[in-house]
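[1] sequence first, predicted model second:
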Amino acid sequence: MNHDSLSFALAPCQANDGDARITASIVPAKQRVDFLPRHFGARAMMKFEMSVYDWMGNLCPSYRGGFWNYVELSNGGAFMYPAGVDAFEFTVEGNGFHGTVSAEVAGIIATTFALNGMLWQGWDSLNAKYELLLEFIGGHPDAMTIRRALD
């Protein structure tokens, strides 16, 4: 990847094996058009993107849409997060999670829920992306909060 490293709260993460650091990079504007098909496939990309937005709306009633950053991970994973907002109040009805999270963490949570939901619907081609995102979450500075929201 030849992208600039993220300048927000996401620090490089330690992979599960302790050897490799997973870094996150925002996709530059000129490469955004390739992000969804490259990471989620031509068949699944629109459903995936809409699912992320739907999850965000369900988890954060104050969310009203807007521009999203695309992020690529050095391990091959990817996620999206809403730009231009610092934090969101999140509620996960199924597990009792309630709290304020950064926009980046909100995007990671919404992306993870979207991937998981599509896997349950039979989109097995997304399994590797789901696993790579979980690997990144494992070493994320806000891993405990993310896991509580996903639990």
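    Perfect, thanks for sending it.

[2] make it CA atoms for all contacts and neighbour counts henceforth
    OK.

[3] please name every helix or strand in contact with the longest helix belonging to the chain.
    In the chain, assigned by DSSP state H, the helix with the most residues is helix 103-120. Applying 3 or more Cα pairs under 8 Å, 6 or more residues apart in numbering; DSSP states H and E, one finds that helix 103-120 contacts helix 45-59, strand 78-82, strand 87-92, helix 127-138, helix 143-150.

[4] here's the one I want to compare it with:
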Amino acid sequence: MTDLTQVTLMFLIFLWMPLFIVLFRFHMNPDPHLNKEAITFENKVQQRLYITLRNNGYYVRVKEKCGPYTLDLVLPYYRVALRCKIDAEKIEDLGKRNYLRKQGWKVVGITEKEVDGKMTTVLHKIEAAVLEKIK
């Protein structure tokens, strides 16, 4: 082998191989703090919404603590909290909503009927809340 070939080979081995290994590890587990096996959902609305949001590129956290309250689903970068409700007639906790607003969160209520209907309308509702928080 010539000297140039040896230098090129050394360059590839010592510089690029560790970089590829690190990138491969992050690709396999992009969020090391999120153990997908440990996620438990309270209802199917949460689960379907979580999967849909992750598939659409959102970073979603489940059961996030905010003061004395636990939030169903959260888009932490935008400070949008998603309240997943099974029954549309269920009485909302206004104290919780007011507390979250004072902490800078935008609360969006999502019902089972909306999730079972058209998921695109739910995504538009969430995107509107995200855009409102960005402005």
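    Now that the structure is in, tell me what you want to look at. Nothing here was measured: the structure is a model prediction, and the numbers come from that model.

[5] care to give me the TM-score?
    Overlay of the two chains. TM-score (TM-score structural alignment, normalised by the length of the second structure): 0.33; 76 aligned residues with a Cα RMSD of 4.5 Å.

[6] hmm, back to that, point out the most buried one among the helices and strands packed on helix 103-120 of the first structure.
    Among those, the stretch with the highest mean neighbour count (mean count of other Cα atoms under 10 Å) is strand 78-82, at a mean of 25.

[7] helices or strands up against that strand?
    Packed against strand 78-82 of the first structure by the contact rule (3+ Cα pairs under 8 Å, 6+ apart) you find strand 68-73, helix 103-120, helix 127-138.

[8] show me what the last one is packed against.
    With contacts taken as 3+ Cα pairs under 8 Å, 6+ apart, helix 127-138 of the first structure sits against strand 13-14, strand 78-82, helix 103-120.

[9] so which of these gets nearest residue 57 of the first structure?
    Among these, the nearest to residue 57 of the first structure by Cα to Cα is helix 103-120 (9.1 Å).

[10] and the angle from the closest one to helix 127-138?
    Interaxial angle of helix 103-120 of the first structure relative to helix 127-138 (axes from the mean of the first three to the mean of the last three Cα atoms, to 10 degrees): 150 degrees.

[11] going along the chain, name the helices of the second structure.
    Using DSSP H, helices in the second structure cover 3-11, 17-28, 44-55, 94-102, 112-116, 119-134.

[12] distance to residue 82 of the second structure and mean neighbour count added to those, as CSV?
    Listed next are the helices of the second structure as CSV, based on distance: least, Cα to Cα, whole Å; neighbours: other Cα atoms under 10 Å:
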stretch, distance to residue 82 of the second structure, mean neighbour count
helix 3-11, 49, 11
helix 17-28, 27, 11
helix 44-55, 9, 16
helix 94-102, 11, 14
helix 112-116, 13, 15
helix 119-134, 8, 14
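
[13] distance to residue 69 of the second structure for the ones you listed - can I get that in CSV?
    Formatted as CSV, the helices of the second structure follow (distance: least, Cα to Cα, whole Å):
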stretch, distance to residue 69 of the second structure
helix 3-11, 53
helix 17-28, 32
helix 44-55, 17
helix 94-102, 7
helix 112-116, 22
helix 119-134, 20
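
[14] and these: which comes nearest residue 66 of the second structure?
    If we rank the helices of the second structure by Cα to Cα, the stretch that ends up nearest is helix 94-102, at 7.8 Å.

[15] same for the closest one, what does it pack against?
    For helix 94-102 of the second structure, the elements it packs on are strand 106-111, judged by 3+ Cα pairs under 8 Å, 6+ apart.
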